[in-house]
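# Starting from these lines, generate the structure:
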Amino acid sequence: MTIHHPAYKEEQDRLEKTVHTIEKEIGQLREDLREATDDYVKQVVNSSKARDLFHLESSVNKPYFGRVDFMKDETYEMDSVYIGKRGIVERDTMDSVVVDWRAPIASLYYSGESKDAFYRTLQGIVRGEVKLKRNFAIEDGQITGIYDGALKETINREIGAPEDFLEEGYIDEFLASSLNQNNDSRLKDIVATIQTEQNDIIRAEKDRAIVVQGVAGSGKTTIALHRLSYLIYNYQHLIASKKFMVFAPNKLFLTYISDVLPELGVEDVQQATFSEWAAKQVKALLPKGWRIVDPSKPLLLFFEDDASKQVQKRQTWNRMSFKGSVHCRNMLDKYMDYLLHELITYKDLRFIYNKTKHVFEMKKVDIRQLFINEFAHLPYHRRIEALAKHVKQQMTQQLFTHLREEKIDLDKPSLLRFEKKMDELLALYLGKWPEIDAFTVYTQLLQDWELLRKLTSEDISDKWLQDVVETSKAIIEEERIEAEDLAPILYLRHLLEGSGKEAPFDHTVIDEAQDLSYLEILVLSLHTKNESMTIVGDLAQGIHAYRGLDSWQPVLRNIFKKKTDFYTLEQSYRSTIEIMNWSNEVLQGTQLSEITDAKPVLRHGEEPLFLRAKNQSNMLEDIKKRVEKSLACGHQTVAIVTKTIHESKKIAKALKEKGLELHHLGVKDKEFPGGVTVLPAYLTKGLQFDVVIVLHVDDEHYKENVMDAKLLYVTMSRPVHQLLLYIQGDAKVTPWLKTKAAAIQEI
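The predicted structure is shown next:
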């Protein structure tokens, strides 16, 4: 390949010199590691060297991807910095050969196109002028492309047609070449193509919660993981990767993202679904024999089309939506007030010490004031401990004052007996107060309509609460709780016991956060140090509407004590303009607030196909033919999507019988195999494929309700290159795509 760039020879020479430096360092590290040792310190050092070796070996063929020339204002010195996934230092001279993308100076590469620039260091702000930004495409130690002036500001769509931008070169060539690549079964890093708005999120302040509303394909997941990498690199003396936590919607998704973590230098990070993590916390509180209901069951109820279950759906919706809501949090807070003001009987505390015949006492009004007001900052059980300690101190002080005034001299055994009597008295006094544990209180509350009504806002109707109580009773009588109960129980435990002296997580990432409830996010914030959280999601993809969020406002206003940063990402880097235009049409029909159209990066492709088959056999034959053609064209991942798990099993079986090699994915699967995959629509969330084929896009499967609209939008926004929609027989088109009915082709 001939590269027509005036700096090609200079840059290729520089690349070869860098590769030589890396190979030399690899050889030295291999030599060091050959020396086996039993010494613990040397083992730790060798472990670090082994990690360095792994990263160098993965960098040798592609050591960097960018260059920035920066002239400092104060010294007029020109720094020419090459930026890669890992920093590389020449061992003999300690000169920096490649700068780590997470280093402060590397932020210049990702910032906008203004020549006046700056970067922050621990010593302060360094200002200057960017003289050059350059991208490199490198394969096997050879430069295959050089792009100057890359990483443009987000394109202003208002000043011209897409074609004008392409002709005038406004699109970032380097980014465009990356987006056109085919997609395999794993998430990739984006360190070479991070855009300005993404960079702002990645490098945001550590001790602050940030919430990101990002459209499909905006890179939310990738940004969150790169933020982890950035925080670990820049704050390694303050935080530990083993105390980082990533929450994702399911095990399949966790597997999908796991491969990219080591590449980003994010090792030992904990990963879990919220239900999995919370169940471990709650199981210790459950009586023997109690179980947690499979969290996938409600999802199947709402997406399976069964007209006979409408009442069950309504009751389940009301029950689950209440349990994760602000209303439930407020109800639990009010229960604590009810406990303090009505359940506890405050009485005078009197104690006559026979040895001195002195009466020690505290008035109930003083005890009440101490417990409710003075110790208000403490959880319930620690209040009791604080009250007992305070009373004991007061009585001891009274005793010594009395002894001094009466000139009485008590021996040590007498003082010990006094202390023992006080302990017995306090135990007797406090033993009459209610014994409270989170699980018992919570399950009793769910079954007590009158108390629930008393503690709950009037915004919640009687009918809604009746649904909560009646259906909860049935579950509790079977000695079961459901996944939606976990967050309220943990929050109540926090009110009663606190969350421990030190939060277990240094930083928490919540991906697909729109499908967590308000109360679940609140609980995670209570387990995270300094509210250091990255919360990413898309309200348009909230397919768990019965339990998730329909607005970010409760999270932004009612969880965090400190200021929360909110970012909106509207640029989509996944799908072509043609695919996103179809997907956006579904969203536009919902007219939902806080939701905007995805703005696709300027990449054109094939128009989506809307196909009508005579019958299922006809449809399956056509699918088989088109899948085989896609694979022959070099596409690596094809998704065949049904609405329900039941339909996906039938379609997978039928296509296998026709000779198509494929995998079927269900709720409990943990591995994303790549290739051709048949799966239900709700499992596609967060994933992407080269080609997506959506079956039964009719008014029976995707009805005129917001939940179905969001589910359809999720599936249609998964493909990188091609989207095919099928309808069968005389079925009518879903109302969400009625304007596309004229585009249907008969097969």
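# C-alpha from now on. contacts and neighbour counts both.
Will do.
# Can you show me the helices along the stretch 51-200 of the chain?
Ranges of helices in the stretch 51-200 of the chain, per DSSP state H, counting those that start in this stretch, are 107-110, 162-168, 173-179, 196-202.
# how about those helices in CSV, adding distance to H527?
Formatted as CSV, these follow (distance: least, Cα to Cα, whole Å):
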stretch, distance to H527
helix 107-110, 31
helix 162-168, 46
helix 173-179, 38
helix 196-202, 22
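# Identify whichever of these lies nearest to H20.
helix 107-110 (24.8 Å; Cα to Cα).
# List the buried residues of that closest one.
Within helix 107-110, the residues that qualify as buried by neighbour count (16 or more other Cα atoms under 10 Å) are 107-110.
# just the helices of the stretch 51-200 of the chain: most buried one?
helix 107-110 (a mean of 24; mean count of other Cα atoms under 10 Å).
# for the buried residues of helix 107-110, which one is nearest L712?
Nearest member of these to L712, counting by Cα to Cα, is Y110, at 34.2 Å.
# now the closest one, nearest residue through space, not along the chain?
T196 (5.5 Å; Cα to Cα, 6 or more residues apart in numbering).
# circling back to that earlier point, relative to Q541, which of the helices of the stretch 51-200 of the chain is closest?
helix 196-202 (19.9 Å).
# and for comparison, fold this next one:
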Amino acid sequence: MRARTASLDTSAAGDWVSQQVLESTIYLRMKALEDDPTVPLFFGRLDYHEQHEEARGERFYIGRRHVSDEVGDPMVVDWRARISRAFYRASKADPMGVELRRRFGFQHGEMTAFEDERLSGEQVEEDEYSQILEDEIERPRVGPMRDIVATIQPEQDVIVRSELERSVCVQGAPGTGKTAVGLHRAAYLLYSHREQLSRQGVLVVGPNASFLRYIGDVLPALGEIDAQQTTIEELVAKTLGTINARYSIRGTDEPAVATLKGDARMAEVIRRALWSHLRPPTEGLVVPRGARRWRVASYEAEEMVAALRERGVRYGAARAMLPQRLAHAILVKMELAGDSPDDRVQDAVARSRPVKQYADLLWPAVDPARLVMRLLSDPAFLAAAADGVLSPEEQTMLLWAKPAKGPASVRWSVADAVLIDEAADLVARTSSLGHVVADEAQDLSQMMLRAVGRRCSTGSTTVLGDLAQATTPWASRSWEDALTHLGKTDAHVEQLTKGFRVPGEVIEYAARLLPTIAPDLEPPTSVRRTRGDLVVTRVTDLVAATVDAARVEAAKLGSVGLILPDALVPAVTTGLRSGGVGFAVLGEDPGNVEVPDDDVLGTEFDSKLDVVPASLAKGLEFDHVLLLEPAGIVTGEADRVTGLRRLYVCLTRAVTSLVVLHGEELPPELGAPY
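Reported below is the predicted structural model:
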């Protein structure tokens, strides 16, 4: 298929524009057909009954994408096609017309096994556990996250194949595959609504840049290259840069200040501040035209402003309408005087200097960044906008210690940029995409949720998260509240509790924290037969013990994550370097780190051992996890409950084994020593 695409002749185009379009289309097609020889193109087979109304006894091979032969006949059917749905949902209770389902096992691109499951007939036996399915789930992985098309479970497939018009919220415990489900839903929607979503766009919003690099290969591996991926910080920073290229995010806020700035009440404060710029007319408008002067009385102009306010349009859109309203009033007066003006005369009047100056006086232009800067630096302006919304103490908390010289000189924080994004939307409507996937959404503030919701105001969304893993001071406490601020109160909430990735022994140990951090959530369970390995050891020299343990873990098959309190990263990495243990540090660019010539520092997800600060562990998975100093992870957060939630995240990153090393006493919420 790649060869046929590459052989297409672009010189046959009728003109140079058509040739450019054709070359671009071929390039994108070649990108979509990029293949990894270690990843099999097919993983299953369906044999349908003769009585099936569509398949009629046909046999279909199911794979990551559609594959056709030299004459265009299908050899492999895309996993997202309707006929493939039975591969994930058919059961002996409901065979869906399938007589036999076959699963193929692969190792390094080579087929190593297959399993047959008869779903109908007189001799149907009880369900047997699929060894191939288990092997695929537990197969060691090195590098970024991979797709799960061969192991999607029925309850996951229901979410993946939800209709485009439907917004879905997935409350998923660790290891339930919620991130994979969200990405595969994006891939399914791009397949089912290709033309619409290619035009409207699909966006994936993740918690940090390391997480995006971790999941970055999933959609391209499925042939989908149209979806964009970003973080909430990059999303609002783009708005900031669009307003003025000199504006950028360079500052940080104290947790209490950032929490207040993320409160949804700030939306009302910004709305009031913006519309307070309107000025009542103090005199009428006079427009000379030819030998005559035409006048619009001040009360008429005031009525026009009031009428535009009542329409509920954006500030900038209404401001653009005002000159036309004023010009139309003059046009009416001309007609009453016996003239016969047309639309061209109205446009000329609207563009005339007296009308433009008068409109600017009543409805001045507003820079969203300057508006937020004035709110945070002018006590009187803030007090007027926040009267009855924020308390005097909260207003004092928001104000900067020193007034800013201008927006370009401000060290804007992420929370500030979110406020500017809100103001920018009030001035001019934010363009809506067709679909947005918001991962780890429980950690978004109410104002951040509003910012994400604006990007899918006319589209749909897939919200992914776990309330038990909420680790920011401004995190959501319920999905009902989060969906309200997202603007998707009609979203369907699904709960995934069956863990396919985290071993039973590990998830049960981590679940000891749930009565404290999320007492209302149903505890997760592991459906895997293998219990996994869990070792908890107290040591006297944490760094030396870590170096020894890292050597042991790095010798195992699969990826290794060394998760530790952020404050311990310098000491531990120095010890690893001295011990000659190769590693990469998540969140750091090796090119900017000065190291000796021992060449032990690698790039994240490409190194055998990844050093993972606890603040970046969310959403990641490793075959083997070495976790250091749980008490330090807890005390590294603003409060104890948040710290315990962070520890819960870190404890549930292992797919095969977890080793916990600690010098301090373990948090009592973990119960008796393991």
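# tm score of chain vs chain?
In this superposition the chains share a TM-score of 0.84, using TM-score structural alignment, normalised by the length of structure 2; 642 aligned residues with a Cα RMSD of 3.6 Å.
# The residue nearest to Y110 of structure 1 maps to what in structure 2?
Matched by TM-score structural alignment, T196 of structure 1 corresponds to P154 in structure 2.
# got it, and Q310 of structure 1?
In structure 2, no residue is paired with Q310 of structure 1, using TM-score structural alignment.
# helix/strand/coil for Q310 of structure 1?
Assigned by DSSP: H, G, I helix; E, B strand; the rest coil, the conformation of Q310 of structure 1 is helix.
# Just to be sure, K9 of structure 1 is in a helix?
Yes: K9 of structure 1 sits within a helix when classified using three-state DSSP.
# burial measure for it, as a count.
12 (other Cα atoms under 10 Å).
# got it, and the one 3 residues further on?
A count of nearby residues for Q12 of structure 1, using other Cα under 10 Å, gives 16.
# Can you classify A36 of structure 1 as helix, strand or coil?
For A36 of structure 1, the assignment made with three-state DSSP gives coil.
# what's the spacing between it and I26 of structure 1?
17 Å (Cα to Cα, to the nearest Å).
# Of the two, which one has the most company?
Neighbours were counted for A36 of structure 1 and for I26 using other Cα under 10 Å; I26 has more, 20 against 10.
# can you pull the contacts of the closest residue to that one other than its chain neighbours?
Excluding the flanking residues, the one nearest I26 of structure 1 by Cα to Cα, 6+ apart is L53, at 6.1 Å. Residues in contact with L53 of structure 1 (Cα atoms under 8 Å, 6 or more residues apart in numbering) are 26, 29-30.
# ok, the aligned residue in structure 1 for L586 of structure 2 to P413 of structure 1 distance?
Counting by TM-score structural alignment, L586 of structure 2 corresponds to L665 in structure 1. Distance, L665 of structure 1 to P413 of structure 1, by Cα to Cα: 73 Å.
# Looking at the two, which is more packed in?
Set L665 of structure 1 next to P413 and count neighbours by other Cα under 10 Å: L665 wins out with 22 against 9.
# Tell me how many other residues surround the nearest residue to the more buried one once chain neighbours are set aside.
Leaving out its chain neighbours, the residue that sits closest to L665 of structure 1 by Cα to Cα, 6+ apart is L679, at 5.1 Å. Close neighbours of L679 of structure 1, defined as other Cα under 10 Å, add up to 25.
# so the helix or strand harbouring L679 of structure 1 corresponds to what in structure 2?
Taking DSSP states H and E as the criterion, L679 of structure 1 maps to strand 675-680. Mapped onto structure 2 using TM-score structural alignment, strand 675-680 of structure 1 spans residues 608-613.
# Which part of structure 2 matches stretch 533-541 of structure 1?
The alignment of stretch 533-541 of structure 1 onto structure 2 (TM-score structural alignment) covers residues 461-469.
# Endpoints of the matching stretch, how far apart?
Length of stretch 461-469 of structure 2, first residue to last, Cα to Cα: 21 Å.
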